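# okay, sequence plus prediction incoming.
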Amino acid sequence: MRVYRVIAGVTGVVGVLGAVLSHVGAAEADRTFASASGVAQSLISVGVPFIGAVAAARREQSVYRLAIGYAVGLAAVGLIASILVAWLVPSTASDRWEHAPVLIIGAFVTQVVAQLTGTGLGMLIGRGWIAAAATIVLPLGLYGVLSATAPGARPWLTPYGSAQPWWNGEYGGSDVLPNVVMFALWGLALNLAGLYVARSRRP
């Protein structure tokens, strides 16, 4: 369990520092809860799936309970840090708390999706740290390819693309279907494939 605590600790610290530094470094008119939270959750989403990848590759008992617990906890850490930063650092923004409900819900949704990407790849690949690296290379690699070829497909096909409306507080009805498709691919199909492959490896 120590490795998961280490990953979670580093991830949480990076997310909190990101929220603080981005907020303090921004112009006073741009200092909002959304700007701090977006940076924090984006950074946290990089480290969160490492936990799921390693846990799934090790075939931990109750892997989803463990992984999603860390995802929810780290999303909360990022939110609390962002709330404190937005509250304590002076700002001239007209409404520093704009879109707060969407930002709060989106933090938990996107970190759980990130974690499920980790568990799916962990079971599929079977080697924890290789799977952890793949949680960065594969989703962001696809995001980069689509950015150059089909930008409109990013919310449908990549976790990072679908997270943007949540993190900037602009999530609306038109984002629901792309999110469902993305979750079906990275959350459901990837984990079902991983479970099948993991079971086939058992003696």
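Okay, I see it. Numbers count the residues shown, from 1 in each chain.

# every contact and neighbour count from this point should use C-alpha atoms.
Noted.

# could you say what helices and strands the helix or strand encompassing residue 155 packs with?
Using DSSP states H and E, residue 155 maps to helix 154-157. Applying 3 or more C-alpha pairs under 8 Å, 6 or more residues apart in numbering; DSSP states H and E, we find helix 154-157 packed against helix 128-149, helix 159-167, helix 176-183.

# between helix 176-183 and the helix or strand following the last one, find me the angle.
This points to helix 176-183. Scanning forward in sequence from helix 176-183 by DSSP H and E, the next helix or strand is helix 190-201. Taking axes from the mean of the first three to the mean of the last three C-alpha atoms, to 10 degrees, one finds that helix 190-201 is oriented at 10 degrees with respect to helix 176-183.

# center of this structure, which residue is that?
Geometric centre of the chain, nearest residue: residue 45, 3.0 Å, by C-alpha atoms, centre = their mean.

# use this one as the comparison:
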Amino acid sequence: MKRAGTDGSGFGAATLDGVRRGVGTAPRRWLIAVTLLVGVLAAMGLTAAVPPDELTFAALAEPVQALMSVAVPFLGTLLAHDLRRQPGTVRLGPTVLAATLLAAAVGLIGVVACAAALTLAPDGVAPGAWRHAGTIVAGSVLVQVVAQLVGIGLGLLLGSFVVAALASIVLPLGLYGLLGAADSLRPARAWLTPYATLQNLLSGETDAVHWAQWVVVLLIWGFGLIAVGAARLRRRPATAAVPAPSSVSWESRH
């Protein structure tokens, strides 16, 4: 008899198991809670700091979602390490889908925090404050999905949680800074870096080119990293199925 979650018919059950694993330990629950708290506090703080004539949904969404996206990849890295520890039991596809659902939930909660803060702004808001709200909501979800997939890809590639978590910050932002060093390279940011697509999607002024740029970034930083990481994982000898203690020690100590 095939175990649920190891064949195609068990994809939904395996995805649900992935969601449970995403919130199944104290470090993972704390990570999600802190990420959401950062978003709520940022929305409240910006409402008080931004002048009323500049206070819009877009003005809140971009910095709030950017801050939350810093920690979102960490959860993806932890889920990827489940694959490294249990390659015969935990499946890549359901894990990626579960991580995507969790990232989407984080993005939507960030949207709710921004909407609540804007609605309750004590000194009023700018004219047209809710302009392009639908596009910004969609962009918020997609931004967090890319961030999560980056974490999964780096988690598959790198055995250490700490190294993968740092890489999820340093590599995308480092490339963004590098491409900004010369005027001739700056246009490539929007096609090659997650932060540039975040700015475009959450500005509200999103056009077909911006959506195409997000797709390219998704293919490179999301599915590209995951494909390379999965290939590397498949090439590991059977005796390497369980990683060295250093790759799991962070979560086991908390």
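Right, received. Where do you want to start? Given the structure is predicted, the values throughout are model-derived calculations rather than measurements.

# need the TM-score between these chains.
Superposed pair, TM-score by TM-score structural alignment, normalised by the length of the first structure: 0.95. Supporting alignment: 203 aligned residues with a C-alpha RMSD of 1.4 Å.

# stretch 37-44 of the first structure vs the second structure, mean deviation?
Here the mean offset of stretch 37-44 of the first structure against the second structure after fitting is 1.0 Å, by mean C-alpha distance after the TM-score superposition for the first structure.

# now do that stretch: distance to the chain's middle.
8 Å (C-alpha atoms, centre = their mean, to the nearest Å).

# what span of the second structure is it aligned with?
Taken onto the second structure by TM-score structural alignment, stretch 37-44 of the first structure occupies residues 61-68 there.

# flag every buried residue along that stretch.
61-68 (16 or more other C-alpha atoms under 10 Å).

# what would those look like in a markdown table with secondary structure and distance to residue 141 of the second structure?
What follows is those, written out as a markdown table (DSSP: H, G, I helix; E, B strand; the rest coil; distance: C-alpha to C-alpha, whole Å):
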| residue | secondary structure | distance to residue 141 of the second structure |
| --- | --- | --- |
| 61 | helix | 11 |
| 62 | helix | 12 |
| 63 | helix | 14 |
| 64 | helix | 12 |
| 65 | helix | 9 |
| 66 | helix | 12 |
| 67 | helix | 14 |
| 68 | helix | 11 |
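
# list the contacts of the match of stretch 37-44 of the first structure.
35-36, 38-40, 42-43, 107, 110-111, 114, 136, 140, 143-144, 195, 198-199, 202-203 (C-alpha atoms under 8 Å, 6 or more residues apart in numbering).

# need the counterpart of residue 211 of the second structure in the first structure.
That one, residue 211 of the second structure, aligns with residue 176 by TM-score structural alignment.

# who touches its match in this structure?
With C-alpha under 8 Å, 6+ apart, residue 176 of the first structure has no contacts at all.

# cool, and residue 154 of the second structure?
77, 164-165, 167-168, 225-226, 229.

# now that we have the residues you listed, which one has the most neighbours?
Greatest neighbour count in those, by other C-alpha atoms under 10 Å, goes to residue 77: 29 neighbours.

# so the closest residue to that residue other than its chain neighbours: helix, strand or coil?
Leaving aside its sequence neighbours, residue 77 of the second structure sits nearest to residue 155 (C-alpha to C-alpha, 6 or more residues apart in numbering; 4.2 Å). Here residue 155 of the second structure is recorded as helix under DSSP: H, G, I helix; E, B strand; the rest coil.

# tally of neighbours for residue 155 of the second structure?
Counted with other C-alpha under 10 Å, residue 155 of the second structure comes out at 34.

# show me what it lines up with in the first structure.
Per TM-score structural alignment, residue 155 of the second structure is aligned with residue 122.

# for residue 190 of the first structure, see how far away that match is.
Residue 122 of the first structure sits 10 Å away from residue 190 of the first structure, going by C-alpha to C-alpha, to the nearest Å.

# repeat for residue 23 of the first structure
For residue 23 of the first structure relative to residue 190 of the first structure (C-alpha to C-alpha), the value is 36 Å.

# residue 82 of the first structure is in contact with residue 17, isn't it?
No. Counting by C-alpha atoms under 8 Å, residue 82 of the first structure sits too far from residue 17 to count as a contact (10.0 Å).
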